[in-house]
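[1] Attaching a predicted model along with its sequence, questions to come.
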Amino acid sequence: MPSFFEEVDGVRIHYEKVGTGSQVLLLIPGAIGCTRSDFPDQLDGGLDQSLFTIIAIDLPGYGKSRPPERQYSVEAYPNDARKAAGLMDKLGYKLYSVLGWSDGAKIALLLAIRHQARVDKLIVWGVVPYASEYDIKAVSMTRDISVFDPKSRKLYIEAYGQELFEQLWHKHVDYCVGFSGNATAIWDIRKEMRSIKCPTLILHGDKDPLIDKNHPYTAEKEIADSRLVRFANGSHNIHQVYVQEFNKTVTDFLLE
């Protein structure tokens, strides 16, 4: 895949770019994810490259945007959003739609909140608008990577190798659990979400064990121009398991 680097605010950011379509898409991976671990089913022809120009980013500290190592702090997600917006500015894209999965959904929401003039449409799944006790408990139970969906685990190991995958994931879990006492103050963006103006598609797997079941409904409630599409048997990684249905749903929404 065409692989490139840009320096954004002093950080070397890796991204992939495919397609020649008139609509520009920014794909944002989940926690510790990268272009290859999270989006091969979208980048490698799953989304029509004659319709879309697709940029997929490795966030700072993940994928090929390392070193340096990930800097975990209360500003981690806002910093990710700034880097993503900065990359698109560097590439000359002034208007684009954003697709974000899991942690990437949080960052996509922040982009739509804080860079409203840039975001045409928003698509999020595995979204966590605030951290509940359920969320903290669920992520803590994933320290043992054997509980991961087999396809997701395989893709992470292919991207990082077994040892580095486990190291990066354990650091992420420690970050989430370490902030659990004031997670609401750090990660609660429900009020900010009310300012999102762009059309928004919220996707949700009804059997997702990793996020509080209320989250997709909260997102739909707080974002005025939004709709919720549910995958009855879907888990956290609906884009990797229900590939054709996911890609068609996304494409139909983007072409409306």
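    That came through, no problem.
[2] okay, CA-based contacts and neighbour counts for the rest of this
    Fine.
[3] Tyr134 contacts Lys213, doesn't it?
    No - using Cα atoms under 8 Å, Tyr134 is not in contact with Lys213; the gap is 9.2 Å.
[4] Put this next to the first one:
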Amino acid sequence: MAWHGPDGRQIYYEDTGRGETVVLMPGWGGSITDLDRLRREFASGFRVIAVDLPGSGRSQPQPRHYTASYYLDDARALLGVLDALEVEAAHFVGFSDGGENALLMAALEPGRALSAVTWGAAGQVVTSPGMLGRLAHLVDEPIEPLKALAAYLVEAYGVHNARIMAASWAGALGGIVDAGGDVSRSRAALITCPTLMITGTYDPFCPPDMVRDMADAIPRGEYREAFEAGHDVHLSHHGWLLATILDWLGDH
């Protein structure tokens, strides 16, 4: 199914299960199929609306040309999907960019957020010009930690589109960094729902200290570390992550 926005873009989503609503969001460039194992478990006790982020998965148009405002634009668009589905309240659950969107959505519409759960998100972008350069040339010159992502993008979108996506994304992140790096960090006090922020011990993009700082700034925020994990906690620590999130949702 697809939501058609006023600007002509289409956001793909799948709606399964019954109960309180969980909005499940994958990372940048990813697809809801990446989180199928989690989605199946969630759907046994919740209504799960799994959403491909704008420009990723089966959402259109592609290739997407990113701007420095893309996080805020996407959060508003995703809230538009919930408006169309008449979802008044939901748990926002997301990985990486999906997690950044979860935090922003909770800040923009606190009354709609029952809780928020993220892994691989920090509320801000902190990176070096060198890393931004590597992201811009991700497809043709991937460094070791990014080889899996580069291969994924090429397989999912083709070489041409993947190059455009990566270069545009790196430019947008550079604009965010130049403006101070804020995504939702400045809005942390507005996130009034219970919020669980998870990151891996060795996450190169969202290190523990940065994620813990954001969780501490959220009035009802909590922090958990996936020990010995990197960025893709759902791959390396699937069982632990599933149990942690289900326990959290059950308590909230």
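    Thanks, I have the structure now. Quantities reported herein were computed from a predicted structural model and do not represent experimental measurements.
[5] Could I get the TM-score for this pair?
    After superposition, the two chains reach a TM-score (TM-score structural alignment, normalised by the length of structure 2) of 0.86; 247 aligned residues with a Cα RMSD of 2.4 Å.
[6] Between Tyr134 and Lys213 of structure 1, point out the one with more neighbours.
    A count of neighbours by other Cα atoms under 10 Å puts Lys213 above the other of Tyr134 of structure 1 and Lys213, at 17 against 14.
[7] which residue ranges form the helices in the stretch 151-252 of structure 2?
    Using DSSP state H, counting those that start in this stretch, the helices of the stretch 151-252 of structure 2 run over 159-178, 208-217, 233-236, 238-251.
[8] Which stretch of structure 1 is the shortest one matched to in the alignment?
    Counting by TM-score structural alignment, helix 233-236 of structure 2 pairs with residues 238-241 of structure 1.
[9] mind checking which of the helices of the stretch 151-252 of structure 2 is nearest Glu100 of structure 2?
    Nearest to Glu100 of structure 2 among the helices of the stretch 151-252 of structure 2 is helix 208-217 (11.4 Å), distances taken as Cα to Cα.
[10] Report the buried residues of that closest one.
    Pro208, Met210, Val211, Arg212, Met214, Ala215, Ala217 (16 or more other Cα atoms under 10 Å).
[11] Spatially nearest residue to the equivalent of the second one over in structure 1, not counting backbone neighbours?
    Under the alignment by TM-score structural alignment, Met210 of structure 2 pairs with His215 in structure 1. Nearest in space to His215 of structure 1, with sequence neighbours left out and distances taken as Cα to Cα, 6 or more residues apart in numbering, is Val128 at 5.9 Å.
[12] Just give me the match in structure 2 for that neighbour.
    Under the alignment (TM-score structural alignment), Val128 of structure 1 pairs with Ala122 of structure 2.
[13] count of neighbours near its match?
    Applying other Cα under 10 Å, I find that Ala122 of structure 2 has 31 neighbouring residues.
[14] cool, Leu246 of structure 2 as well?
    15.
[15] Quick check, the match of Val128 of structure 1 in contact with Asp216.
    No - at 11.3 Å, Ala122 of structure 2 does not count as touching Asp216 under the criterion of Cα under 8 Å.
[16] Spatially central residue for structure 2, please.
    With distances taken as Cα atoms, centre = their mean, Gly98 lies nearest the centre of structure 2, 1.3 Å away.
[17] Mind telling me what Tyr15 of structure 1 corresponds to in structure 2?
    Aligned partner of Tyr15 of structure 1 by TM-score structural alignment: Tyr12.
[18] What is the equivalent residue in structure 2 for Gly100 of structure 1?
    Match for Gly100 of structure 1 (TM-score structural alignment): Gly94.
[19] If we ignore the residues flanking it in sequence, what's nearest its match?
    The spatial neighbour of Gly94 of structure 2 that comes closest, neighbours along the chain excluded (Cα to Cα, 6+ apart), is Met25 at 4.5 Å.
[20] residues near the one you found, how many?
    Neighbours around Met25 of structure 2, by other Cα under 10 Å: 30.
[21] what's near enough to touch the equivalent of it over in structure 1?
    In structure 1, Met25 of structure 2 lines up with Ile28, judged by TM-score structural alignment. Residues in contact with Ile28 of structure 1 (Cα atoms under 8 Å, 6 or more residues apart in numbering) are Ala56, Ile57, Asp58, Leu59, Val98, Leu99, Gly100, Trp101, Gly104, Ala105, Ile107, Ala108.
[22] what's the answer for Val125 of structure 2, then?
    Leu173, Ile176, Val177, Gly181, Asp182, Val183.
[23] Now do the contacts for the fifth one.
    Neighbouring residues of Asp182 of structure 2 by Cα under 8 Å, 6+ apart: Gly123, Gln124, Val125, Ile176.
[24] what's the neighbour count on the second one?
    Meaning Gln124 of structure 2. 21.
[25] Grab the nearest non-local neighbour of Ala219 of structure 1.
    Ala219 of structure 1's closest residue in space is Pro129 (Cα to Cα, 6+ apart), at 6.8 Å.
[26] I figured the one you found hits Ala108, correct?
    No - when contacts are counted by Cα under 8 Å, Pro129 of structure 1 is not listed as touching Ala108 (11.0 Å).
[27] And the two? Which one has more around it.
    More neighbours surround Ala108 than the other of Pro129 of structure 1 and Ala108, with 30 against 24 (other Cα under 10 Å).
[28] Spatially, what comes nearest to that one if we skip its sequence neighbours?
    In space, Ala108 of structure 1 is closest to Gly100, 5.4 Å off (Cα to Cα, 6+ apart).
[29] Done for today, thanks.
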